[in-house]
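In: Task: produce atomic coordinates for the following.
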Amino acid sequence: MSMSMPPHAFPFSSITKNSDEGKQERANMTLVFDRYKDRLITLPKEKGWITENLYMYQGFWHQSMRRISVETVMALQETFKAHPSDVYLATLPKSGTTWLKALVFAIVNRNRYKNNNSFSAHPLLHSSPHDCLPFIETEVFKNTPTYNVDSDSPRLFATHIPYTSLPKSIIDCGCNIIYLCRNPKDVLVSMFHFANKLRDESSCSPMTFNDTFELFSKGVMPTGPYWDHVKGYYKVSLEHPKNVLFLTYEALRKDTANNVKRLAEFLGFPFTEEEEAEDEVQKVIGLCSFEHLREVNKSGDLREGIPNDAFFREGKVGDWTNHFTNEMSQTIDYITEQKFHGLNISTFSRN
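Out: Okay, the predicted model is just below:
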């Protein structure tokens, strides 16, 4: 397993299923899974959403034998080296990760693709945001990690890892973290549809919404409990506001322009007055819109078994009202009030 960190960024690329690099990546995955198999069997487990089981590690539930898994968390904790100039986008699954990746990539790289000749080559016109801005969980398998930014730009990564389980070098080096939080009810609904789309039908029957509601209410979901994941990043954002930006999906949807400018300021790439006059903020928003990204990603696979369109279902605020009973809604409200008691986490409206 290699975790080499070259001093420059590598050009945008995706791994094809039959490429030599893809084969090596799968071989590295096997090595990582084998390395931690003895630890895995000692961990508590629960029914999984996509995989058969979830495993409890350091207070959070994780999948196993996948690119984003308990094994990759362990490997990263032992080997990953952060840089002080890094930027990490942290989310729970189905909390707006794809949109946040697109926005951050577009903000940081906007001058690179600004003129007409190069804009047609903008990766977001042709590829998934997940190819443009990688998860550190998937980088652990690569001999040559891809960072997809210019050499004079920060390294951009995403992660679903809870704050307390992040590699120590990320916590200690003073790099920047952007956390995006979403209404737990919409997270549950989105995860329910996503899981059933990817669930192995040959070995696992589809999950009912009642199944997923019961698991979610107990805190059992990939990288959950939801409430503990949110609290971890929220608390550190209060302690280190210059390094950790806490955003909500609902606020980002409601006032996208001002929050995009806020993101740009935090990233160190603020929009100039001239750019604002030239409507550059709206150009970024349009490039990263749900409708545009869904059209670009309506076919093809991100990687084996995961179609690009799996990441684009509704993207709406409040879709949970089409799935929840009144009793379910009250249950989640009660748990949320208990878990967030004493914290000013205003993530959503009950309406």
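
In: Only C-alpha atoms from now on, for both contacts and neighbour counts.
Out: Fine.

In: Touching, F157 and T138? I think so.
Out: No: counting by C-alpha atoms under 8 Å, F157 sits too far from T138 to count as a contact (10.2 Å).

In: which of those two has more neighbours?
Out: F157 (24 against 19; other C-alpha atoms under 10 Å).

In: The more buried one in helix, strand or coil?
Out: Following DSSP: H, G, I helix; E, B strand; the rest coil, we place F157 in the strand state.

In: and it, what is it in contact with?
Out: Taking C-alpha atoms under 8 Å, 6 or more residues apart in numbering, we find F157 in contact with D86, V87, Y88, L89, L133, P134, F135, I136, Y147.

In: V73 now?
Out: V73 neighbours (C-alpha under 8 Å, 6+ apart): E137, I161, S165, L166.

In: Next one: it from T159, what distance?
Out: According to C-alpha to C-alpha, to the nearest Å, V73 and T159 sit 10 Å apart.

In: Now for these two: what residues contact both?
Out: E137.

In: Please state the offset of the strand or helix carrying W99 from the chain centre?
Out: According to DSSP states H and E, W99 maps onto helix 97-108. Chain-centre distance of helix 97-108: 11 Å, with C-alpha atoms, centre = their mean, to the nearest Å.

In: repeat for stretch 219-227
Out: Mean-position distance between stretch 219-227 and its chain equals 14 Å (C-alpha atoms, centre = their mean).

In: now the other sequence, so there's something to compare against:
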Amino acid sequence: MAQAKESETKMPTEPVISSESHLDLVSKLPTREGLPLSLVLYKNYWLLPHHADKIMLLQDSFNARPDDTILATNPKCGTTWLKALAFTITNRSRYDFSNHPLLTSHPHEIISFLEVPLGKELTYVEKLPSPRLLATHMPLSLLPKSVANHGCRIVYICREPKDAFVSGWHFGNEIHIGRSTDLDTAFNMFCEGYWPNGPFWDHCLEYWKESIARPDRVLFLKYEEMMADPVNSVKRLATFLGDPFTGDEEEGGVPEEVVRLCSFKMLSELQTNMIGELHRRENVVFKKSAYFRRGKVGDWVNHMSEEMGRKLDYIVEEKFKGSGLLL
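Out: Modelled structure (predicted):
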């Protein structure tokens, strides 16, 4: 497999936050090439430069509210599904399942990323009514301090690393016009921790440890367990969000209706989710359909060799050793 060239990595000292603009700070961060877009290293995490800029801004200016819920994920770990589920659960008294916003709007249009608000200024979150559902790919350690200070709920979903890698590789090659990375090169970089919002395992571990220390504040979900038993996962999520299903709702099959509406099959068959773009930026086009590739558990075997699988399993096992986290 191709190794990243030493010349592609620049490792200056990370600057201290000062009165300089965030863009100036980002321009001075360690950078590395190799994926369709270069990444910068900020506080031990590899980020897209424009994300790093927004994260710095949020750290300085975001005002959390005590009743905020943060939906946090590593990229390509069930983010779209989690957004749909959380929105449907918390708004089930407002919308009928037969005339629901998810039938006409993409989940990412309903709940934008905190650091990447689609077509909006970052200040849009200040205008949202409480309680707010906010999504992010930020590692726990990069969240604005006001999130911890106010004790906001955090729901985190983690996915088997091999499947997350394959999904991310496909996604990156699909959205970048005229740019792509071969599987071997991308895999080697993923194993080194060089990946958007990576290292992947550090991202998972931060939220895992916080969920152990503060289970009332952080709910740690596993994609594979949710896929295996979606109804019970939806009930667990509703309880954590402070809006558990009533006995009448359970008898009436409401949890099952939530699962059906938010299922990959349902959402991927809606024209609104498969045609058009969420947004574009220079040579990067975020097609709506790119968020509904397969969603299959174990799909990595169709793309990676057994040797690659064993290598990544070993790395993850070593990284998670002693934490109690198994993926």
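
In: Report the TM-score for the pair.
Out: Overlay of the two chains. TM-score (TM-score structural alignment, normalised by the length of the second structure): 0.88; 301 aligned residues with a C-alpha RMSD of 1.8 Å.

In: hmm, back to that, Provide the aligned range in the second structure for the helix holding W99 of the first structure.
Out: The alignment of helix 97-108 of the first structure onto the second structure (TM-score structural alignment) spans residues 79-90.

In: Against the first structure, what's the mean shift for the matching stretch, could you check?
Out: In the superposition against the first structure, stretch 79-90 of the second structure averages 0.3 Å from its aligned positions (mean C-alpha distance after the TM-score superposition for the first structure).

In: residue closest to the middle of the second structure?
Out: Nearest to the mean C-alpha position of the second structure, counting by C-alpha atoms, centre = their mean, stands T73 at 3.2 Å.

In: residue contacts, it?
Out: Contacts of T73 of the second structure (C-alpha under 8 Å, 6+ apart): T79, T136, H137, M138, Y156, I157, C158.

In: Contact partners for the first one?
Out: Counting by C-alpha under 8 Å, 6+ apart, T79 of the second structure makes contact with A72, T73, I157.

In: So what does the last one match up with in the first structure?
Out: Meaning I157 of the second structure. Using TM-score structural alignment, I157 of the second structure sits opposite L180 in the first structure.

In: how many neighbours does its match have?
Out: With other C-alpha under 10 Å as criterion, L180 of the first structure counts 24.

In: try the one 5 residues further on
Out: K185 of the first structure is surrounded by 24 other residues when neighbours are defined as other C-alpha under 10 Å.

In: hang on, L54 of the first structure packs against E46?
Out: Yes: here L54 of the first structure reaches E46: they are 5.2 Å apart, a contact under C-alpha under 8 Å.

In: Pick out whichever of these two has more residues nearby.
Out: Between L54 of the first structure and E46, counted using other C-alpha under 10 Å, L54 has the larger neighbour count: 25 against 15.

In: Return the list of helices and strands in contact with the helix or strand where that one lies.
Out: Per DSSP H and E: L54 of the first structure is located in strand 53-57. Under the contact definition 3 or more C-alpha pairs under 8 Å, 6 or more residues apart in numbering; DSSP states H and E, strand 53-57 of the first structure sits against strand 45-47, strand 60-62.

In: So what touches that strand?
Out: With C-alpha under 8 Å, 6+ apart, strand 53-57 of the first structure has contacts from 40, 43-48, 61-64, 70, 220-222.

In: And the helices in the stretch 151-300 of the second structure?
Out: For the stretch 151-300 of the second structure, applying DSSP state H, counting those that start in this stretch gives helices covering 161-175, 183-192, 200-213, 223-228, 230-240, 247-251, 254-261, 264-268, 271-274.

In: among those helices, which is nearest R92 of the second structure?
Out: Nearest to R92 of the second structure, of all the helices of the stretch 151-300 of the second structure, is helix 254-261, at 8.6 Å by C-alpha to C-alpha.

In: residues near the closest residue in space to V284 of the second structure that isn't next to it in sequence, how many?
Out: Distances taken as C-alpha to C-alpha, 6 or more residues apart in numbering place H176 nearest to V284 of the second structure, at 4.7 Å, with adjacent residues excluded. By other C-alpha under 10 Å, 18 other residues sit near H176 of the second structure.

In: close enough to count as contact, H176 of the second structure and P36?
Out: Yes: if you go by C-alpha under 8 Å, H176 of the second structure and P36 touch, sitting 6.7 Å apart.

In: what about the helices in the stretch 1-150 of the first structure?
Out: 20-35, 37-40, 70-79, 97-108, 116-119, 129-132, 136-139.

In: and of those, who's closest to V244 of the first structure?
Out: When the helices of the stretch 1-150 of the first structure are compared by C-alpha to C-alpha, helix 97-108 sits nearest V244 of the first structure, at 14.7 Å.

In: Between the contacts of T79 of the second structure, which sits nearest F245 of the second structure?
Out: I157 (21.0 Å).

In: And that closest one, how far from N273 of the second structure?
Out: The gap separating I157 of the second structure from N273 of the second structure is 22 Å, by C-alpha to C-alpha.

In: what's the answer for P107 of the second structure, then?
Out: Using C-alpha to C-alpha, one gets 8 Å for the distance from P107 of the second structure to N273 of the second structure.

In: For those two, list the residues in contact with both.
Out: What both P107 of the second structure and N273 touch, as defined by C-alpha under 8 Å, 6+ apart, is an empty set.

In: Next, show the common contact partners of L54 and E46 of the first structure.
Out: By C-alpha under 8 Å, 6+ apart, the residues touching both L54 of the first structure and E46 are V220.

In: T79 of the first structure versus the corresponding residue of the first structure for D229 of the second structure, what's the distance?
Out: D229 of the second structure maps onto D255 in the first structure when the alignment is built from TM-score structural alignment. Between D255 of the first structure and T79 of the first structure the computed distance is 39 Å (C-alpha to C-alpha).

In: With S128 of the first structure instead?
Out: 27 Å.

In: more neighbours, these two?
Out: Taking S128 of the first structure and T79 together and counting by other C-alpha under 10 Å, S128 has the greater number of neighbours (24 against 16).

In: From what I see, that one and N297 are in contact.
Out: Yes: contact criterion C-alpha under 8 Å: S128 of the first structure and N297 qualify, at 6.3 Å.

In: List the residues that are in contact with both of these two.
Out: Contacts common to S128 of the first structure and N297, judged by C-alpha under 8 Å, 6+ apart, are N308.

In: ok, for K218 of the first structure, nearest residue in space, not its chain neighbours?
Out: In space, K218 of the first structure comes closest to P225 once its chain neighbours are excluded; the distance is 7.6 Å by C-alpha to C-alpha, 6+ apart.
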